[in-house]
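Undergrad: sequence unknown, structure follows:
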């Protein structure tokens, strides 16, 4: 006679939901990292271009080239602002998925605790049954020996 947890099927569903939430969370983390890395690259490119332009201004730079650099920097700034918004959205999505994952983990832990408690009670009940059987056997031995 083995222990059968009465909520085994529900626990399996909750475990599957937790695994799906983990997969979704990992995907959102990867997306956040990709967008953040692209933002970093754009910021670095802008910084390098501004540094280059400052260095060139010291040695002399044509007005047309200054305009060209400024136009390019303005476009970079627009891209940076767009990516900053994308990073914020990705971060929010990632945090939302993290919260869902934590809730699923809590649900699974509750069922694991219930299963653990049920198993403990089952084992205690078996010990009591065995103890009663041993008592019965001892009494029968005593009765048969006495006759």
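TA: All right, it came through fine. Remember, predicted model here, so these are calculated numbers, not experimental data.
Undergrad: contacts, neighbours, all on C-alpha from now
TA: Noted.
Undergrad: what about the strands in the chain?
TA: Read by DSSP state E, the chain holds no strands at all.
Undergrad: got the residue ranges for the helices in it?
TA: Remark: helices assigned in the chain by DSSP state H are 8-59, 63-146.
Undergrad: I'd like to know which of those is closest to residue 1.
TA: Closest to residue 1 of those, according to CA to CA: helix 63-146, at 9.6 Å.
Undergrad: re the thing from before, reformat the helices of the chain as JSON lines; add distance to residue 1 and mean neighbour count.
TA: Below are these laid out as JSON lines (distance: least, CA to CA, whole Å; neighbours: other CA atoms under 10 Å):
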{"stretch": "helix 8-59", "distance to residue 1": "17", "mean neighbour count": "15"}
{"stretch": "helix 63-146", "distance to residue 1": "10", "mean neighbour count": "14"}
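Undergrad: quick one: those helices as JSON lines, columns for distance to residue 2 too.
TA: Putting the helices of the chain into JSON lines (distance: least, CA to CA, whole Å) gives the following:
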{"stretch": "helix 8-59", "distance to residue 2": "14"}
{"stretch": "helix 63-146", "distance to residue 2": "9"}
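Undergrad: wait, residue 118 touches residue 6, no?
TA: No: in this structure residue 118 lies outside contact range of residue 6 using CA atoms under 8 Å: 9.0 Å.
Undergrad: what touches both of these two?
TA: Common neighbours of residue 118 and residue 6 are not found (criterion: CA atoms under 8 Å, 6 or more residues apart in numbering).
Undergrad: the structure to be compared is supplied as follows:
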């Protein structure tokens, strides 16, 4: 007699759901990282531009060139604000999918724990059955010798 787990199909479905949740989570992490890298690049560009503008102010700069830099920084700040929102949204999505993944993981662990307990019960029952069969065989042998 071999072991058959009664919830095997459910366990495989839950594992598939967990794998899907893991893939979705990884995609959310990737989107978050891409948005964060883009934001970092924009912040770095703004910092470099402000540093360049400070150096130019020390050496002297035309008003028109200063206006051009200020306008560029203003547009860069708008883009930075936009990407900050994208990063916040991406982080929220990532956290949401992380929680979903954790829930799926917990479900799978529950079914695996049930499977472990069920298998332990199965092996104990098999040992008891084997013991009874051995007792029956011993009694039959004793009875056949005694007659």
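TA: Structure received. Quick caveat, the model's predicted, so the values are computed rather than measured.
Undergrad: next, the contact list for residue 49 of the first structure, please.
TA: Residue 49 of the first structure neighbours (CA under 8 Å, 6+ apart): 69, 73.
Undergrad: could you measure from the counterpart of it in the second structure over to residue 58 of the second structure?
TA: For residue 49 of the first structure, the aligned residue in the second structure is residue 49 (criterion: TM-score structural alignment). Taking CA to CA, to the nearest Å as the measure, residue 49 of the second structure falls 14 Å from residue 58 of the second structure.
Undergrad: same deal with residue 30 of the second structure?
TA: 42 Å.
Undergrad: kindly report the same for residue 112 of the second structure.
TA: 69 Å.
Undergrad: what sits closest to residue 105 of the first structure if chain neighbours are left out?
TA: Computed as CA to CA, 6 or more residues apart in numbering, the closest residue to residue 105 of the first structure that is not its neighbour in sequence is residue 18, at 6.2 Å.
Undergrad: so the one you found makes contact with residue 98?
TA: No: at 11.1 Å, residue 18 of the first structure does not count as touching residue 98 under the criterion of CA under 8 Å.
Undergrad: anything in contact with each of those two?
TA: With CA under 8 Å, 6+ apart as the test, residue 18 of the first structure and residue 98 reach no residue in common.
Undergrad: burial of residue 2 of the first structure, as a residue count?
TA: 7 (other CA atoms under 10 Å).
Undergrad: what residue of the second structure matches up with it?
TA: Checking with TM-score structural alignment, residue 2 of the first structure has residue 2 as its match.
Undergrad: any idea how far its match is from residue 123 of the second structure?
TA: Taking CA to CA, one finds residue 2 of the second structure at 10 Å from residue 123 of the second structure.
Undergrad: now do residue 26 of the second structure
TA: In terms of CA to CA, residue 26 of the second structure sits 39 Å off from residue 123 of the second structure.
Undergrad: next one: residue 27 of the second structure
TA: Taking CA to CA, one finds residue 27 of the second structure at 42 Å from residue 123 of the second structure.
Undergrad: cool, residue 30 of the second structure as well?
TA: From residue 30 of the second structure to residue 123 of the second structure the distance is 45 Å (CA to CA).
Undergrad: swap in residue 146 of the second structure?
TA: Taking CA to CA, one finds residue 146 of the second structure at 34 Å from residue 123 of the second structure.
Undergrad: now residue 53 of the second structure
TA: Counting by CA to CA - residue 53 of the second structure and residue 123 of the second structure are separated by 78 Å.
Undergrad: same thing with residue 131 of the second structure?
TA: Taking CA to CA, one finds residue 131 of the second structure at 12 Å from residue 123 of the second structure.
Undergrad: kindly report the same for residue 134 of the second structure.
TA: Taken as CA to CA, the span from residue 134 of the second structure to residue 123 of the second structure is 16 Å.
Undergrad: for residue 58 of the second structure, same thing?
TA: 84 Å.
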